[in-house]
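A.B. asks: Curious how this folds, go ahead:
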Amino acid sequence: MIKGSATLEGTLNYAQKYPLLVYQPLVPTGIRISGAGFGCYRVDVRVKEHQQALTKALLSGINLIDTSANYADGGSERLVGKVLCDLITANKIKREEFVIVSKVGYLQGENYSLSQERKSEGQPFKDLVLYDKGLEHCIHPEFLAEQLTRSLDRLGIETVDCYLLHNPEYYLNWAKQAQVPKIDARAEYLRRIRIAFLHLEEEVAAGRIQYYGLSSNTFPRPASHFDFTSLADIWDIAQSISPQHHFRVIQFPLNLLETAGVTEKNQPGGKSLVEFAVDKGLGILTNRPLNAIREERLIRLSENVYQGEANRQANEFKSKVAMLDPGWINIPALSQLALRALRSTAGITAVLMGMRQEVYVEDVLHELRQPCEVVERKKTWKHISEL
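C.D. replies: Sure, this is the predicted structure:
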């Protein structure tokens, strides 16, 4: 078991080793993180190439790791644990230099089997969302406690730096299908989040996590949508628990085709999600930088995956976007432009990038080493949304 957690001193010392990279506080005056994090969605401890990629990232200036209990059915967390243990044992890194984020909520694979066993014994998890065959969801404190124990064991650490509720809006999706009235569904949704937050404060006090937060694909949705997750409501819950609460981080999709996190005015006072989060001092982690979902279709923001007419269209889109902002001109690849757009926008703390191969890690590092001005860019994102 690796002792300790990320610290301000440790992350500042790490940052000093890589002067060409920019590190920002995850929380005000707190631990520092690299502009891009190693996203662990499709990595597994059984794949040597993934181990090599994570090792390269951690030894090259990337000190943020984002994983989840359900990624590769636990294999993603095991990968992080193995690489950390190997590098710390070899005295190449220190635990206090790295920020580890994990998430909880999904019951798939091993967790789904566990859920079925408990049901057969007459002890199902409480507040369980029966979403689909082979897929359930839960954020009840009993489940959170059990899952955090398993995550810490797979990661081989005593403290997760940030623990996120993973897409709790699955309850709202279920409620809509079940024809629960919207007002009732919203009240129940917030009740479930509140008792989850109360439990996570206990986990902070116990030293098993430093901070907690929420990862939701529906943070950027219009407020009128049934499955909209209101950051203002979530913030009010945290404030009602304690002014010294540890709700400090949000995560959501933001990319050149999914711009709503910046452009949709879905928070009080006509503010966007990013504006509201910045006002409250929340750390903002964005995901899906290269994998946009539009009209239920996955669109890759990289011209390298397209041929013929599709390649031409990707390059044309890149040219149109680059012309919208002086800081984005002359960037050679669409994937690099996609990262530049995010990291040059004020308020974005870090971009979670899939880096399953060492060459992907180097591509990300190449962009991170390029200087760029970080400003608001609201008008630019609005123009992008109109392309």
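
A.B. asks: alpha carbons only for contacts and neighbour counts from here, please
C.D. replies: OK.

A.B. asks: does the spatially most central residue of the chain sit in a helix, a strand or a coil?
C.D. replies: Here the mean C-alpha position of the chain is nearest to the C-alpha of Gln251 (CA atoms, centre = their mean), at a distance of 4.2 Å. At Gln251 the chain is in strand, as set by DSSP: H, G, I helix; E, B strand; the rest coil.

A.B. asks: just the one 5 residues further on next, same as before
C.D. replies: Secondary structure for Leu256, judged by three-state DSSP, is coil.

A.B. asks: Please, where are all the strands along the stretch 1-150 of the chain?
C.D. replies: Taking DSSP state E, counting those that start in this stretch as the criterion, the stretch 1-150 of the chain carries its strands at 23-25, 32-34, 36-39, 64-66, 99-104, 106-107, 129-132, 135-137.

A.B. asks: for the stretch 251-387 of the chain, same thing?
C.D. replies: Applying DSSP E, counting those that start in this stretch to the stretch 251-387 of the chain gives strands spanning 283-287, 291-294, 297-300, 350-354.

A.B. asks: Another sequence for comparison is provided below:
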Amino acid sequence: MINLENLSKIGIGTYRMSIENNNHREALEYAIDNGINLIDTASNYQNGNSEKLIGKLIDSSLRENVFIITKAGYIQGDDINKLSSINKNKIVHINERFYYSIDKSFIELQIKQSLERINTEYIDCFLIHNPEHYFDVPNEIQKDIDQHIIETFQYLEGLVNTGIIRYYGISSNHLPDPSLKNFGFENLLKLRNQFPHFKIVQFPFNLVESNASLKLYNSNSLIDVCKQYDIKCISNRPFNTIYEGKTLQLIDHSFELNNINEEKEIELFHKMLNLVQNRLHEIGENTPIEEFTPIKYLIKNRKLIANEAALNEVIRRYLFPFLNQIELADENTFKIISLLQNEWRLFIKQNNKLRLTSLKEKMGINENEDLMKYLYDLYLTQGVDHVLMGLRNKKYVDNILHLL
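C.D. replies: This is a model prediction of the structure:
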């Protein structure tokens, strides 16, 4: 088994990786072959298919050479059908597609499922996944959140003794956040002697989101107190952040602004609108085209979408269902939309480049600096122990090998 001190500085974050994608498997295998031994996943990532990807790749001969982190707390997808087996008093109903719990009954269920999906007899580290969700809606658990986490830690410490897990900790997008009343990270540290295997804390840390380095704990930062108690700090979102209210990739892509052909995009967009308008007339629908939500959104925002994931969401969840509803889901329409997507991806890159350039100027970063190396070195010098990266393709692995 890999010792905590021997983990690679770069870890693989598998949030968007799935067993259903062969490129993801090749990238994961390639990364491991090149010295990355830290793999981060969660029970809800891709509805369990992220864990299954790891299980398919990590056979018994390789298991001892990788350190696998998984998490639980989110009740989504297939797990919603298993609510009857969970302590209802400790479940928070966020919305119809999202419940949350870190109660023993749910953690027990999730760890059992994770072991099966990863095809392993033990988990190297199990993390409570974003307990701040207990503050999303009013509930009784909030006032006793510290005690709730302590009870979960006690359960996890017991699992260490049985060999099911080796270590445990917390993954949170809001640590540190003094506004979350009763969620006192310091209280957990005061009880550190009761939880000797509490060894890892995961949080966002990047050029914009750097609260973990601020002196919020009696003149100490979150990173400082973790160092004092021998707790490893893992940064997620090292190259993605929220800036000026939108997602921003902190990566310099080779992209020239003159790659944008606005006339071509306008021509394609009007072709799509004409197809929709003609179809509406055919079915006797007299509502103005711009009043249909997907069309209205694209008219106003198609050049302002922040990232490709958001673009895909708009098309898959809103535009395609609308086209199906008016029976316009034909080959010609899909071809035009595919061409439009290519143009809209260029707008995304353009906007990202402009906003990143603005941020770099604001932060005093030289435009010719190797930004990835600059950020990676910055995070490590500020006390982060490991940096998670979404290496979904072999070319992404190649791009970071010089950092190793």
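
A.B. asks: hang on, the earlier thing: indicate which one of the strands of the stretch 1-150 of structure 1 is closest to Asp161 of structure 1.
C.D. replies: strand 99-104 (5.3 Å; CA to CA).

A.B. asks: okay, and that closest one goes to which residues in structure 2?
C.D. replies: Counting by TM-score structural alignment, strand 99-104 of structure 1 pairs with residues 67-72 of structure 2.

A.B. asks: With respect to Ala314 of structure 1, which of the strands of the stretch 1-150 of structure 1 lies nearest?
C.D. replies: Going by CA to CA, the one of these nearest Ala314 of structure 1 is strand 36-39, 23.4 Å.

A.B. asks: can you name the residues of structure 2 that the closest one overlays?
C.D. replies: Against structure 2, strand 36-39 of structure 1 falls on residues 10-13 (TM-score structural alignment).

A.B. asks: do you know which of the strands of the stretch 251-387 of structure 1 lies nearest Arg42 of structure 1?
C.D. replies: Closest among the strands of the stretch 251-387 of structure 1, using CA to CA: strand 350-354, at 7.6 Å.

A.B. asks: ok, average deviation of the closest one from structure 2?
C.D. replies: Superposing on structure 2 and averaging over aligned pairs (mean CA distance after the TM-score superposition for structure 1), strand 350-354 of structure 1 comes out at 0.5 Å.

A.B. asks: What range does that strand cover in structure 2?
C.D. replies: Going by TM-score structural alignment: strand 350-354 of structure 1 matches residues 386-390.

A.B. asks: Any idea how far apart the tips of stretch 69-78 of structure 1 sit?
C.D. replies: 10 Å (CA to CA, to the nearest Å).

A.B. asks: Any chance you could list what contacts it?
C.D. replies: With CA atoms under 8 Å, 6 or more residues apart in numbering as the contact definition, stretch 69-78 of structure 1 has outside contacts at 40-46, 67-68, 102-104, 106-110, 147, 151, 154-155.

A.B. asks: Over to stretch 231-248 of structure 1?
C.D. replies: 27, 190, 193-194, 197-198, 201, 204, 210-213, 219, 267-268, 273, 276-277, 281-283.

A.B. asks: Give me the buried entries from these.
C.D. replies: Those of these that meet the buried threshold are 27, 190, 193-194, 197-198, 201, 204, 210-213, 219, 267, 273, 276-277, 282-283, by 16 or more other CA atoms under 10 Å.

A.B. asks: Out of the strands of the stretch 251-387 of structure 1, the one nearest Asp161 of structure 1 is which?
C.D. replies: The nearest among the strands of the stretch 251-387 of structure 1, by CA to CA, is strand 283-287 at 12.7 Å.

A.B. asks: Identify the residues contacting the residue lying closest to Asn330 of structure 1 once chain neighbours are set aside.
C.D. replies: In space, and not counting its chain neighbours, Asn330 of structure 1 is closest to Ala322: 7.6 Å by CA to CA, 6 or more residues apart in numbering. Counting by CA under 8 Å, 6+ apart, Ala322 of structure 1 makes contact with 328-331, 337.

A.B. asks: Export these as a markdown table, with columns for distance to Glu9 of structure 1 and neighbour count.
C.D. replies: Output for these, formatted as a markdown table (distance: CA to CA, whole Å; neighbours: other CA atoms under 10 Å):
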| residue | distance to Glu9 of structure 1 | neighbour count |
| --- | --- | --- |
| Trp328 | 34 | 20 |
| Ile329 | 37 | 14 |
| Asn330 | 37 | 11 |
| Ile331 | 35 | 16 |
| Leu337 | 32 | 24 |
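
A.B. asks: re earlier: identify the residue of structure 2 aligned to the residue nearest to the centre of structure 1.
C.D. replies: In structure 2, Gln251 of structure 1 lands on Gln202 (TM-score structural alignment).

A.B. asks: again, but for Ile195 of structure 1
C.D. replies: Following TM-score structural alignment, the counterpart assigned to Ile195 of structure 1 within structure 2 is Glu151.

A.B. asks: ok, back up a step: dump the strands of the stretch 251-387 of structure 1 to TSV, plus distance to Leu164 of structure 1.
C.D. replies: Below are the strands of the stretch 251-387 of structure 1 laid out as TSV (distance: least, CA to CA, whole Å):
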stretch	distance to Leu164 of structure 1
strand 283-287	11
strand 291-294	21
strand 297-300	24
strand 350-354	14
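
A.B. asks: I'd like to know which of these lies nearest to Ala53 of structure 1.
C.D. replies: Of the strands of the stretch 251-387 of structure 1, nearest to Ala53 of structure 1 by CA to CA is strand 350-354, at 10.2 Å.

A.B. asks: How about the contacts made by the residue nearest to Leu128 of structure 1 when sequence neighbours are not counted?
C.D. replies: If the residues on either side of it in the chain are set aside, Leu128 of structure 1 comes closest to Cys138, at 5.0 Å by CA to CA, 6+ apart. With contact set as CA under 8 Å, 6+ apart, Cys138 of structure 1 has these partners: 105-107, 125-129, 168.

A.B. asks: Recalculate using a threshold of 10 Å.
C.D. replies: By CA atoms under 10 Å, 6 or more residues apart in numbering, Cys138 of structure 1 lies in contact with 104-107, 125-130, 144, 165-168, 170-171, 192, 196.

A.B. asks: In PyMOL, how would I select the buried members of those?
C.D. replies: Selection of buried members from these for PyMOL, criterion 16+ other CA under 10 Å:
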select buried, resi 104+105+106+107+125+128+129+144+165+166+167+168+170+171+192+196
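
A.B. asks: Per the alignment, Val80 of structure 1 pairs with which residue of structure 2?
C.D. replies: Alignment note (TM-score structural alignment): Val80 of structure 1 maps to Ile54 of structure 2.

A.B. asks: is it true that its match touches Thr14?
C.D. replies: Yes: using CA atoms under 10 Å as the test, Ile54 of structure 2 is close enough to Thr14 to be in contact (9.1 Å).
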